[in-house]
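# just need the structure, nothing else, for what follows:
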Amino acid sequence: MNKQQLEEKVHQILDNYQIGTLASIKDNKPFSRYMTFFHEGLHLYSATNKDTHKVEDLKENNQVHILIGFEHKGLQDSYLEIEGKAEVKESSDMKQKVWNNDLEPWFEGPDDPNYVVLDITPTEIRLMNERDHQPHVLEI
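Okay, here's the model as predicted:
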């Protein structure tokens, strides 16, 4: 698979799936949770409450690992493993950029003081579980 084909497959998965797991480091151990992801190109965003453990975790260690794309249809489901660095953003511009009506059950609106955005810059993306059974690495 060449780089262009790999990038197209990565974008296809990011376009079709919003739910994945985000792992951060808590007390020197990995800690995972399901999150909703939005993307712009290969850059990822996720909304969260500023008082969550993950926000505390990221202040200590900003390294994250994301799994996204698995359909549970069988052993041939392609998915992404994404390594990256996350920053907690509270700017109005960033909150407006990510805000959508799906966030209403958790936040009063884009100006809710508890609403923050995880701004995730991938450092490496691996396409997994392709028919050739080889991980395909997209280095950023």
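
# could you use CA atoms for every contact and neighbour count after this?
Noted.

# neighbouring contacts of stretch 53-66?
Contacts of stretch 53-66 from elsewhere in the structure, counted by Cα atoms under 8 Å, 6 or more residues apart in numbering, are 20-26, 80-88.

# and if we set it to 10 Å?
Residues outside stretch 53-66 that contact it (Cα atoms under 10 Å, 6 or more residues apart in numbering) are 20-28, 30-35, 37, 44, 48-50, 80-88, 116-118, 120-125.

# show me where this protein has its helices.
With helices called from DSSP state H, the chain shows them at 3-16, 53-60, 92-98.

# so how far is the lengthiest strand in the chain off the chain centroid?
Counting by DSSP state E, the longest strand found in the chain is strand 115-128. Put simply, strand 115-128 sits 4 Å off its chain's centre (Cα atoms, centre = their mean, to the nearest Å).

# just stretch 60-80 next, same as before
For stretch 60-80, the gap between its own C-alpha mean and the chain's C-alpha mean amounts to 9 Å (Cα atoms, centre = their mean).

# please provide the structure for the following sequence as well, for comparison with the first:
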Amino acid sequence: MNQQDLKEQVVKIISDQNTGVLSSVENNKPHSRYMTFYNEKLTFFTPTKKDTEKMNEIRKNPSVSIVLGYEEKGQNDAYVEISGTAVINESQDLKTKYWNESFANWFEGPDDPNYVFLEVQPEVIRLLNIHGEQPKELIL
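Sure, this is the predicted structure:
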């Protein structure tokens, strides 16, 4: 499978996936939590508060991992594992674009200064659990 075909397969798997697991590094160990993700051409954005533990972890070590795609239909579901680098993105355009009323539980609105996004630039996306095939790597 060439890189373009692999990219298309990755996009297909994650196209309807907004919930995944974000892992950051805390005291040299993985620290994972469920997050909401938005995908723009394989750049991932996840809303968060500026003053959270995960933000402190990422300031110390921006290396992160994301897992998306498992649909809970069984052990044969394909999924992706994304390794990349996270940065804090405070773009008002981004905050407005992805604002959801459910966020009102944590933020005062899209202008809340504590409402920010983690932007994850993938370096490698691994496609896993494809009909018993070996994992495939999309290098970005």
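
# let me see the TM-score of these two.
Put the two chains on top of each other and the TM-score (TM-score structural alignment, normalised by the length of structure 1) is 0.93; 140 aligned residues with a Cα RMSD of 1.3 Å.

# spatially nearest residue to Pro122 of structure 2 (excluding sequence neighbours)?
Closest residue to Pro122 of structure 2 apart from its sequence neighbours, by Cα to Cα, 6 or more residues apart in numbering: Gly84 at 4.1 Å.

# now Phe117 of structure 2
Excluding its sequence neighbours, the residue lying closest to Phe117 of structure 2 (Cα to Cα, 6+ apart) is Pro47, at 4.4 Å.

# OK, contacts around the one you found?
35-38, 88-90, 94-95, 98-99, 103, 115-119.

# buried residues in the longest strand of structure 1, which are they?
Of all the residues in strand 115-128 of structure 1, those buried under the rule 16 or more other Cα atoms under 10 Å are Tyr115, Val116, Val117, Leu118, Asp119, Ile120, Thr121, Pro122, Ile125, Arg126, Leu127, Met128.

# for it, give me the average deviation versus structure 2.
Once fitted to structure 2, strand 115-128 of structure 1 is off its aligned match by 0.4 Å on average (mean Cα distance after the TM-score superposition for structure 1).

# ok and that strand relative to helix 3-16, angle-wise?
140 degrees (axes from the mean of the first three to the mean of the last three Cα atoms, to 10 degrees).

# and strand 115-128 of structure 1, what does it pack onto?
Helices and strands touching strand 115-128 of structure 1, by 3 or more Cα pairs under 10 Å, 6 or more residues apart in numbering; DSSP states H and E, are helix 3-16, strand 38-40, strand 43-49, helix 53-60, strand 63-68, strand 79-89, helix 92-98, strand 136-139.

# ok, average deviation of the third one from structure 2?
Pointing back at strand 43-49 of structure 1 there. Strand 43-49 of structure 1 sits 0.3 Å off on average (mean Cα distance after the TM-score superposition for structure 1).

# kindly report the same for the longest one.
Helix 3-16 of structure 1, aligned to structure 2 and superposed, deviates on average by 1.4 Å (mean Cα distance after the TM-score superposition for structure 1).

# got it, and the shortest one?
Once superposed with structure 2, the aligned residues differ from strand 38-40 of structure 1 by a mean of 0.4 Å; criterion: mean Cα distance after the TM-score superposition for structure 1.

# could you do the last one as well?
In this overlay with structure 2, the average offset of strand 136-139 of structure 1 from its partner residues is 0.4 Å by mean Cα distance after the TM-score superposition for structure 1.

# and that strand, what does it pack against?
Against strand 136-139 of structure 1 (3+ Cα pairs under 10 Å, 6+ apart) you get helix 3-16, strand 79-89, strand 115-128.
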